[in-house]
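Student: let's see this in three dimensions:
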Amino acid sequence: MEYLPNILFAAILVLGIGYFARNIKKIIRNIKLGQKIDASDNKSQRWKNLAYIALGQSKMVKRPVSGFLHIIVYVGFIIINIEVLEIIIDGLFGTHRIGQEYLPTALYGFLIGAFEILAVLVLVSVTLFWLRRNVIKIKRFLSSEMKGWPKNDGNIILYFEVVLMCLFLVMNATDTSFQSMASGNIISQFIAPWFEGFSAETLHIIERTAWWLHIVGILIFLNYLYFSKHLHILLAFPNVYLGSVEPKGKFNNLEAVTNEVKLMMDPDADPYAAPAETAEEEAPAKFGASDVMDLSQIQLLNAYTCTECGRCTSACPANLTGKKLSPRKIMMDTRDRLEEVGKNIDANKGEFKDDGKQLLGDYITNEELWACTTCNACVEECPVSINPLSIILEMRRYLVMEQSAAPMELNNMMTNIENNGAPWPYNQMDRLNWKDE
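Tutor: Okay, here's the model as predicted:
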């Protein structure tokens, strides 16, 4: 019976981490459904992006209020959870505050004191975030795609953080050996008087209860990430590193189409010289994307990384002028469809069974796609280097090249270019008449 708590702790730890690993494997499997893409270029720039954007939060602070609050929560929550290492060691080996035993008192007190200050700052920041969402009601949190689960998810994660920070402070405040050390209890010393009059045995029960709830809560939080937009806590780093380092206005060309155009423009080329088999090998199975499997693995990683913060949508000129397009919804729809495909694979023993649905049409409409002005505002605004525009362009490419479903205005323009060498309906002989006016 002496080792029962340690065995129970080990079992909970294994179950929590095991379930998390299982879900992470599903995410990796789903992302690998996408097309492979080479992201090995320009490594120095990629590492810089990782340092400045992912670690340094450089794009977050472009909006100072939310950016500053996010940094507090981000830094505070990560650093405070360093103490989880101590909790895990104590839980597995039956020790109590092993850091207090092996570290110098001043150093241990400094660490715990810093954790307590950060815990209070996290509580203040989380409270302000909740007020912004639910009382002030910032406009970008009120869009149609933010109803139901997305809205609840944003609040649930805030409640999680409040509970975990409070448990941490209560655990410290009711730990008599820690309080008697009188070092590091910068905040908890003011909470300890709330428990005056309690017997030593009762204080021990409260401290142990807070300790257990704290570690179990962290494991629940870890596994909740799979179902939440807060998966970006983990995925933001690979997503930023693998993000495009090309100029934002550069359009990715299809090699098969480029070769065809070169052939057409070469007056000496014999279009019948190349074997048909070679041309077939060079041409992709499908131009553009109509479903998640047609997108690249990085685009699917983008979808899982989306924080649903709405900065992209709030900067989108199409959305601001009342168009149906919301870049945030594009990413959320892509993730939802990818999850649907993943569940389909799970239900059919590792094989995808055609469900008669696809991303284009069932989730994202033509109207949304053609509302985009390709200005790259959404790409510029995203704090974790997500590129909604790349998905929009791939789906547009499918509509034009596979379905010939471009809007009439675009078809007219392309016809004019083909016939007149310019997008305007003027005869080629009249193209320079403007200079005589």
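Student: for the rest of this, base every contact and every neighbour count on C-alpha atoms.
Tutor: OK.
Student: if you skip the residues just before and after it, what's nearest to the residue nearest to the spatial centre of the chain?
Tutor: Centroid-nearest residue in the chain, with Cα atoms, centre = their mean: T305, separated by 1.8 Å. Leaving aside its chain neighbours, T305 sits nearest to H232 (4.6 Å; criterion: Cα to Cα, 6 or more residues apart in numbering).
Student: from what I can see L242 touches L300, true?
Tutor: No - contact between L242 and L300 fails when scored by Cα atoms under 8 Å: they sit 11.8 Å apart.
Student: between the two, which is the more surrounded one?
Tutor: Of the pair L242 and L300, L300 is the one with more neighbours under other Cα atoms under 10 Å, namely 27 against 23.
Student: please identify which helix or strand holds that one.
Tutor: helix 297-305 (DSSP states H and E).
Student: residues in contact with that helix?
Tutor: 31-37, 229, 231-232, 235-236, 239, 242-243, 292, 331-332, 334-335, 338, 384, 386-387, 390-391 (Cα atoms under 8 Å, 6 or more residues apart in numbering).
Student: if we can go back for a sec, measure the residue nearest to the centre of the chain to S385 for me?
Tutor: 9 Å (Cα to Cα, to the nearest Å).
Student: common neighbours of those two, please.
Tutor: Common neighbours of T305 and S385 (Cα under 8 Å, 6+ apart) are N239.
Student: hey, which helix is longest across the chain?
Tutor: Counting by DSSP state H, the longest helix found in the chain is helix 105-134.
Student: for that one, packing partners?
Tutor: helix 64-80, helix 149-173 (3 or more Cα pairs under 8 Å, 6 or more residues apart in numbering; DSSP states H and E).
Student: single out the most deeply packed of these.
Tutor: helix 149-173 (a mean of 19; mean count of other Cα atoms under 10 Å).
Student: other SSEs contacting that helix?
Tutor: Using 3+ Cα pairs under 8 Å, 6+ apart: helix 149-173 touches helix 105-134, helix 176-181, helix 188-191, helix 200-224.
Student: can I get these in JSON lines including mean neighbour count and distance to P271?
Tutor: Shown next, in JSON lines, are those (neighbours: other Cα atoms under 10 Å; distance: least, Cα to Cα, whole Å):
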{"stretch": "helix 105-134", "mean neighbour count": "19", "distance to P271": "61"}
{"stretch": "helix 176-181", "mean neighbour count": "14", "distance to P271": "83"}
{"stretch": "helix 188-191", "mean neighbour count": "16", "distance to P271": "80"}
{"stretch": "helix 200-224", "mean neighbour count": "17", "distance to P271": "57"}
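Student: mind checking which of the ones you listed is nearest K357?
Tutor: helix 200-224 (27.8 Å; Cα to Cα).
Student: which helix or strand lies directly C-terminal to that closest one?
Tutor: helix 232-242.
Student: wait, isn't V126 in contact with L164?
Tutor: No - under the criterion of Cα under 8 Å, V126 is not in contact with L164, lying 11.8 Å apart.
Student: identify each buried residue in the helix or strand hosting A256, please.
Tutor: Assigned by DSSP H and E, A256 belongs to helix 255-265. By neighbour count with 16 or more other Cα atoms under 10 Å, helix 255-265 contains no buried residues.
Student: how about this one, so we can line them up?
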Amino acid sequence: MKYLPNIIFLVALAVGIGYFTYNIRKLIRNIKLGREIEELGDKKERWGNVVRIALGQSKMVVRPVAGIMHIIVYVGFVIINLEVLEIIIDGLFGTHRVFASLGPVYDLLIASFEILALLVIVAVVVFWIRRNIQRLRRFMNPEMKGWPKNDANYILYFEVVLMTLFLTMNAADHQLQQLGSAHYTQAGMFPVSSYLLPVFSDMSEQSLIIVERTAWWLHIIGILIFLNYLYFSKHLHIILAFPNVFFGKVVPKGKFNNLESVTKEVKLMMDPNADPFAAPAEGAEVPAKFGASDVTDLSRIQLLNAYTCTECGRCTSECPANQTGKKLSPRKIMMDTRDRLEEVGKNIDKNGEFKDDGKQLLDDYITREEIWACTTCNACVEACPVSIDPLSIIMDIRQYLVMEQSAAPNELNIAMTNIENNGAPWPYNQMDRLNWKNES
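Tutor: As a prediction, the model looks like this:
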């Protein structure tokens, strides 16, 4: 019976980490359903972006209020979770505050943890007010109804509960230290939780131990639950933001890649020895699809983008098409891509391989009206705090519509016909294009 709590802790830890690993493996499998990208660009610049954008949060502070609050939560999450290492060691080996031997350094760490915990609670309350009372416009878009809205609030509640449990655990521990209770090492400074001592001053030693142990267990179990909630939540960006920024574009944002499939077709047309009417040789490679109509046509980086989306709405709030009332929302493009990818993944889980479900990303999730509303201005790409590129998905779907289905809007078809015939998008003969200079 002496080691029962340690065994229970070990089982809880193994189950929590095991289920998290299971879901992360599914996530990696789903991302690998996309096309592999060979050329990634300057690695040094990519690492620089990781330091500046992901670690340094440089794009977050463009909007100071949200940016500063997010940095507080971000730093608090990273630093306070250093305390989780001590909890794990204590839980496995039955020790208590195993790092107390660090002396003044430990005191400083606990004090900083507590201050950050309080700041995190304040920041989370501000976030909740902005979403639910102030109701900022970018949180009220149609795609943010239902689960996305609830998910955002669940995360905020989770964080408040975890920080409150941490401070409650410390307050009860501090009181037990003052009582000289066995097993409660004299260690740590408690600049925040010490204000909770009046709540515990009249409690017996046994009651204090129950409060401290309950808060301790709920805190670590809550962390394990939150860890596994990440896969189902927009908060997955906690893990994916760093690799996503690393793989973000380092070429000028207005530059689009040539399709390899188009290049092959052009080379075939230019080859004087090629027979365009010849049947494909046996075992020959099937010509690649032009553009994308479903998630498996997208690149792995684009699928990583979809899972990394924080649903913050900065992209949509900067989108000129959205601002003028059009249906396009870059955030919805990413959310739809992720939802379709999850649907494909569940199909594979059920059948062992993907079985045609009669659906695709285009039309079943993203409408053509949304795709053609885009002005390709790159405002969404520039605004994203974690280097997500909704425009690349829009352009790939456009390429599919134009090159596979000849389904471009009439205005675009007219412009392309004029370019083919006249060398310009306007309906004037090439010989007449400079007539304007003769007009007085």
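Student: for N49 of structure 1, give its distance to W434 of structure 1.
Tutor: 46 Å.
Student: neighbour-wise, which of these two wins?
Tutor: Neighbours per residue (other Cα under 10 Å) separate N49 of structure 1 from W434, with N49 holding more: 22 against 7.
Student: average offset between the host helix or strand of the more buried one and structure 2?
Tutor: For N49 of structure 1, the host element (DSSP H and E) is helix 43-49. When structure 2 is superposed, helix 43-49 of structure 1 averages 0.4 Å from its matched positions, counting by mean Cα distance after the TM-score superposition for structure 1.
Student: what about L301 of structure 1, neighbour count?
Tutor: L301 of structure 1, neighbours per other Cα under 10 Å, totals 25.
Student: scratch that, R29 of structure 2 is what I was asking about
Tutor: Neighbours of R29 of structure 2 (other Cα under 10 Å): 12.
Student: ok, the one 5 residues further on next?
Tutor: Residues near G34 of structure 2, counting by other Cα under 10 Å, number 20.
Student: and it, what does it touch?
Tutor: 295-300, 303.
Student: now those residues as TSV including distance to A407 of structure 2?
Tutor: Below are those laid out as TSV (distance: Cα to Cα, whole Å):
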residue	distance to A407 of structure 2
V295	20
T296	21
D297	18
L298	19
S299	23
R300	26
L303	25
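Student: most neighbours among those residues, which one?
Tutor: V295 (27 neighbours).
Student: give the contact list for the counterpart of it in structure 1.
Tutor: The equivalent of V295 of structure 2 in structure 1 is V292 (alignment by TM-score structural alignment). Shown in contact with V292 of structure 1 (Cα under 8 Å, 6+ apart): 33-34, 300, 334, 337-338, 358-359.
Student: switch the cut-off to 10 Å
Tutor: 30-31, 33-35, 299-300, 334-335, 337-339, 341, 358-360, 391 (Cα atoms under 10 Å, 6 or more residues apart in numbering).
Student: write the PyMOL selection for whichever of the residues you listed are buried.
Tutor: Here is the PyMOL selection string for the buried members of the contacts of V292 of structure 1, based on 16+ other Cα under 10 Å:
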select buried, resi 30+31+33+34+299+300+334+335+337+338+339+341+358+359+360+391
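Student: in helices only, show me the contacts of V292 of structure 1.
Tutor: 30-31, 299-300, 334-335, 337-339, 341, 359-360, 391.
Student: would you list those in TSV and tack on distance to N420 of structure 1?
Tutor: Listed next are these as TSV, based on distance: Cα to Cα, whole Å:
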residue	distance to N420 of structure 1
N30	46
I31	44
Q299	37
L300	40
T334	39
R335	43
R337	42
L338	43
E339	47
V341	45
L359	36
L360	33
I391	31
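Student: looking at the residues you listed, which is nearest G421 of structure 1?
Tutor: Closest to G421 of structure 1, out of all of those and judged by Cα to Cα, is I391, at 29.2 Å.
Student: what do we get in structure 2 for that closest one?
Tutor: By TM-score structural alignment, I391 of structure 1 lines up with I393.
Student: wait, that match touches T296, no?
Tutor: No - using Cα atoms under 10 Å, I393 of structure 2 is not in contact with T296; the gap is 11.9 Å.
Student: show me what contacts K62 of structure 1?
Tutor: K62 of structure 1 sits in contact with 68, 381, 383, where contact means Cα under 10 Å, 6+ apart.
Student: can I get those in CSV with distance to L111 of structure 1?
Tutor: Listed next are the contacts of K62 of structure 1 as CSV, based on distance: Cα to Cα, whole Å:
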residue, distance to L111 of structure 1
F68, 23
E381, 36
P383, 30
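Student: map N419 of structure 1 onto structure 2.
Tutor: Match for N419 of structure 1 (TM-score structural alignment): N421.
Student: what helix or strand is its match located in?
Tutor: helix 410-422.
Student: packing partners for that helix?
Tutor: If you count contacts as 3 or more Cα pairs under 10 Å, 6 or more residues apart in numbering; DSSP states H and E, helix 410-422 of structure 2 packs onto no helix or strand.
Student: how about it: buried residues?
Tutor: 415-416, 418, 422.
Student: using CSV, lay out those residues together with distance to L259 of structure 2.
Tutor: Formatted as CSV, the buried residues of helix 410-422 of structure 2 follow (distance: Cα to Cα, whole Å):
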residue, distance to L259 of structure 2
A415, 21
M416, 18
N418, 23
N422, 25
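Student: and of those residues, the nearest to D90 of structure 2?
Tutor: Distances from D90 of structure 2 to the buried residues of helix 410-422 of structure 2, taken by Cα to Cα, are shortest for M416, at 69.4 Å.
Student: report the contact partners of the closest one.
Tutor: Per Cα under 10 Å, 6+ apart, neighbours of M416 of structure 2: 408, 410, 422-426.
Student: now the residue nearest to I53 of structure 2 when sequence neighbours are not counted: how far from V73 of structure 2?
Tutor: Excluding the flanking residues, the one nearest I53 of structure 2 by Cα to Cα, 6+ apart is K59, at 6.2 Å. Counting by Cα to Cα, the gap from K59 of structure 2 to V73 of structure 2 is 16 Å.
Student: which position in structure 2 aligns with N134 of structure 1?
Tutor: Under the alignment (TM-score structural alignment), N134 of structure 1 maps onto N132.
Student: contact partners for that match?
Tutor: Contacts of N132 of structure 2 by Cα under 10 Å, 6+ apart are 139-140, 149, 153.
Student: one more pass at 8 Å, please.
Tutor: Counting by Cα under 8 Å, 6+ apart, N132 of structure 2 has no contacts.
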